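1. using only what follows, build the 3D model:
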Amino acid sequence: MTDTPIGGEVLVVANSRSGASLGRPDRVPDVRRRMPGATVRELGESETLDDVVADAMAGENPPSVLAILGGDGSVSRAAHLARRHDLTLLVLPNGTFNHFARSVGIPDVDAGLDAYAAANVRPVAVAEASVDDGEPITVLNAVSLGAYPEFLAERERRTSLGKWWGGAVAAWREMHGAHAVDVVRGGRRASVWSVFAGVGPNDPDRIATMQRATLDEPVIDVRVHHARGTRARAIASLAFGEKTVAVLRALRVMPPASDIERILDEDFEIEVRAGSAPDIWVHDGELEEVGEDGFRLRVRAVGDGLRVYLPAR
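-> The predicted model follows:
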């Protein structure tokens, strides 16, 4: 009897489009070398991650581990599918920011492969976001509505410029055209620039909580930026880098604490009034479109909602 090759229980899905835009080297050969028994699928132009995983689960030897080589959007969708099919998630980060991967201590592909070799699996908290009565979507980091979805939509219209220049142009345009959003929560109406609902408690001084700070606590940390200041403050509040936030605070561009409402809850729900803003919202950097008649957004914390490979302690 021969030993099972390393990685025999793993399905690796590589989204090469995540790293290609950054000029990064192809890491698929490294994955094949470190996990020679794994099934490796490189996502084609017309394929979806959902289809690839569904096909694998319907085969004779379905995987017990789903490894994703890609950016934040791919990792988030893989987490959703891992939960749907009761798989353990292995993160092999290859995107722009890699928010969740950094939160779990996996800064690059090699660290992810090391985590698999160490066999250290741990459950982490996630969130489920749903619009109206739609199917819940797994969220690893944060959900947002208002200024941030508008910024992302504007940046995506300028993909030919690259993310940095496209983002700069989008920020400039949003400083002149950002929309306040009319929302209702618990019977109270408000006009807000943005709402961020992050997974787990985060830095109380942050507004744009795009990267989670903890792994275990099943709570939703909400930041509501009330529309009392200028559009420039609305855009400045989207900064999430520690150094950038510090500089903007020193320049007194960031909104004052009195404009920010923080809510900690296990289950957060908010209604966006019809006609008050573009019909979009964001989860883990992925844009979602909804109807033009307003919508109800619910974000619910789920403790131990996902099994993930983490670095050896």
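
2. contacts and neighbour counts: CA atoms only from here.
-> Fine.

3. contacting residues around Ile137?
-> 80, 128-130 (C-alpha atoms under 8 Å, 6 or more residues apart in numbering).

4. buried residues in the longest strand seen in the chain?
-> Assignment by DSSP state E gives strand 295-309 as the longest strand of the chain. For strand 295-309, the neighbour count (16 or more other C-alpha atoms under 10 Å) marks 295-303, 305-309 as buried.

5. distance to Ala257 added to these, as CSV?
-> Formatted as CSV, those follow (distance: C-alpha to C-alpha, whole Å):
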residue, distance to Ala257
Phe295, 28
Arg296, 26
Leu297, 25
Arg298, 25
Val299, 24
Arg300, 26
Ala301, 26
Val302, 29
Gly303, 30
Gly305, 33
Leu306, 34
Arg307, 36
Val308, 35
Tyr309, 37
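
6. ok, the residues you listed vs Asp30, which is closest?
-> Nearest to Asp30, judged by C-alpha to C-alpha, of those is Tyr309 at 18.0 Å.

7. for the closest one, which non-adjacent residue is spatially closest?
-> Leaving out its chain neighbours, the residue that sits closest to Tyr309 by C-alpha to C-alpha, 6 or more residues apart in numbering is Val121, at 4.5 Å.

8. my read: that neighbour touches Leu306, true?
-> No: using C-alpha atoms under 8 Å, Val121 makes no contact with Leu306, being 10.1 Å away.

9. and for comparison, fold this next one:
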Amino acid sequence: MSTSSGFSFPGRWRATFHQRDLAVFQRVADRHWPGAEPVLPRLSRSANHGLLWFGAAAGMAALGSSARSRRAALRGIASLAVASAAINTVGKGAVRRERPIVDLVPVMRQLKRQPFTTSFPSGHAASAAAFATGVALESKGWGAVVAPVAAAVAASRVYTGVHYPSDVVAGAALGIGAAFALRGVVPTRGQLPPPGRPPADAPALTAGEDLVVVVNRESGSATAAAAVIRDALPLASTVECAPADLPGCLEKAARQGKALGVCGGDGTVNMAAAVAATHGVPLAVFPGGTLNHFAYDLGIETVHDTVTALTSGDAVRVDLGRFRPGPQGPEGADGYFLNAFSLGVYPELVRTRERWAPRIGGWPAGVLAAFEALRGSRPLTAEVQGRERPLWLLFVGNGLFRRVGPAPGRRHNLADGLLDVRAVHGGRTPGLRLLAAAIAGPLTRSPVHAAVRRRKVRLSGLTPGTPYAYDGEVASSGTELTIDKLPEALTVYCPMPA
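-> A predicted model of the protein is given here:
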């Protein structure tokens, strides 16, 4: 019986290495592993083409209650893709090693379909290690859940007789390296510098005493979050309101307590921020919406993050974006935004998404809305700072949005006194122009895209009724708009970085 390894390495080292590798392989084949026979072959097959890991990522994104879970799932899949590319382009071709002789393994362990690619390194082990490492870099909790499954998949490749132990070790090392290589290009949330946060004085509200929390019962995960708030802050008063009743509930809550709490999405938090700034009370934000951009940019990802800040009295000051006239329209009334204000295709996208979301779900509705907005829109015409131009999009961010890898990321400083202004000029190809603007990033200029920082933006020459969006809400403009900021106008509870 031949035991040739097929290695291209010359000489004695090759023979010695293969003998030791084969000895370990045979010990695994000869040993009885209680409970492994019905599990490991099935687990090995389920990981073919990464299907197991794609399913795991989908489950993490669906079951996880925070953005950390979604980031972990995305980073796991991205790390797997990098590892797979390295295996297929370099690994398999560098060392053309034959597979082990399958007759050495009991028939009950053998896979029905034997792989036909070279043995070194193990692609399954690389994918498993890359996915588990990528997940763990974003979320230690999910990493602890995934790691045993990844280890079992790697072990199953030796158990079923399709790889030598060194194939699996090399594949796992390559997968771990791929995850860390990706982190070098696209930093994890923990690698980013802590946001600039001017500290603010706020009362420490142990157990939520003198805190009134207004919950939008129709926002994302707000109802579930409300139950967690009641358990964590037993002395807080929690009021659940319908969207139409939110303004009155927020006004009443701001007058009753030492701080105003809010649980909902960005639109709900927007209303609460305006009320808190008007009454001069600190705001406690409990993420309960779909995206929770403002909370995440402050480092608040869970209800317990806010609870920790409340208990210790940790708070910061942030800028409040302002536009005039506001959404109600009367002369002198102001509108506010915490994240961004925009005109062009985005407001139409929001309207379409809100119309379809109750029927088909949020993400499918977003894809459909983007398709319809790009297909049917025409560029709007407006005078920006006194200069008339056609625009597909005008984006005004409350603070500079920094890049995380190839995509716009978090804001480093929510009290920088500046507006992040980005314009996508009109043309025949809105999709390509918007994509080019996204790739170009902040503080750039091109024939299709301009990005600058300003303290104030003046718009005129608008068609009355032009839709605009602010923190996910949509309203209609008159002929003119002025956008600026109220520096450090809002005090928000948030955990301090270690």
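
10. tm score of chain vs chain?
-> Superposed pair, TM-score by TM-score structural alignment, normalised by the length of structure 1: 0.82. Supporting alignment: 286 aligned residues with a C-alpha RMSD of 2.9 Å.

11. before we move on, back to that, who's in contact with the residue nearest to Tyr309 of structure 1?
-> Taking C-alpha under 8 Å, 6+ apart, we find Val121 of structure 1 in contact with 88, 307-310.

12. and those residues, which two are the farthest apart?
-> Greatest spatial distance among these (C-alpha to C-alpha): Thr88 and Leu310, at 11.0 Å.

13. show me where the stretch 201-313 of structure 1 has strands.
-> 220-226, 260-265, 267-272, 280-283, 286-289, 295-309 (DSSP state E, counting those that start in this stretch).

14. could you do the stretch 51-200 of structure 1 as well?
-> 65-70, 88-93, 121-131, 137-139, 142-146, 181-185, 188-199.

15. and the shortest one, how far from structure 2 on average?
-> Same thing as strand 137-139 of structure 1. On superposition with structure 2, the mean distance recorded for strand 137-139 of structure 1 (mean C-alpha distance after the TM-score superposition for structure 1) is 1.7 Å.

16. how distant is that strand from the center of its chain?
-> For strand 137-139 of structure 1, the separation from the chain centroid amounts to 9 Å (computed by C-alpha atoms, centre = their mean, to the nearest Å).

17. max-length helix in structure 1?
-> helix 162-177 (DSSP state H).

18. other SSEs contacting that one?
-> In terms of contacts (3 or more C-alpha pairs under 8 Å, 6 or more residues apart in numbering; DSSP states H and E), helix 162-177 of structure 1 is packed against helix 147-156, helix 231-236.

19. give me the stretch of structure 2 that that helix matches.
-> Helix 162-177 of structure 1 lines up with residues 361-376 of structure 2 when matched by TM-score structural alignment.

20. which parts of that stretch are buried?
-> Buried residues in stretch 361-376 of structure 2, counting neighbours by 16+ other C-alpha under 10 Å, are found at 365-366, 368-370, 372-374.

21. quick one: end-to-end length of stretch 294-314 of structure 2, please.
-> In stretch 294-314 of structure 2, first residue to last residue: 17 Å (C-alpha to C-alpha, to the nearest Å).

22. equivalent range in structure 1 for that stretch?
-> Going by TM-score structural alignment, stretch 294-314 of structure 2 sits over residues 100-120 in structure 1.

23. on that earlier part again, same list (the helices and strands packed on helix 162-177 of structure 1) but as a markdown table, adding distance to Ser258 of structure 1.
-> Conversion of these to a markdown table gives the following (distance: least, C-alpha to C-alpha, whole Å):
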| stretch | distance to Ser258 of structure 1 |
| --- | --- |
| helix 147-156 | 19 |
| helix 231-236 | 13 |
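
24. dump the ones you listed into CSV; add mean neighbour count as well.
-> Shown next, in CSV, are those (neighbours: other C-alpha atoms under 10 Å):
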stretch, mean neighbour count
helix 147-156, 23
helix 231-236, 22
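
25. please identify which of the ones you listed is closest to Ile220 of structure 1.
-> That would be helix 147-156 among those, by C-alpha to C-alpha, at 18.2 Å.
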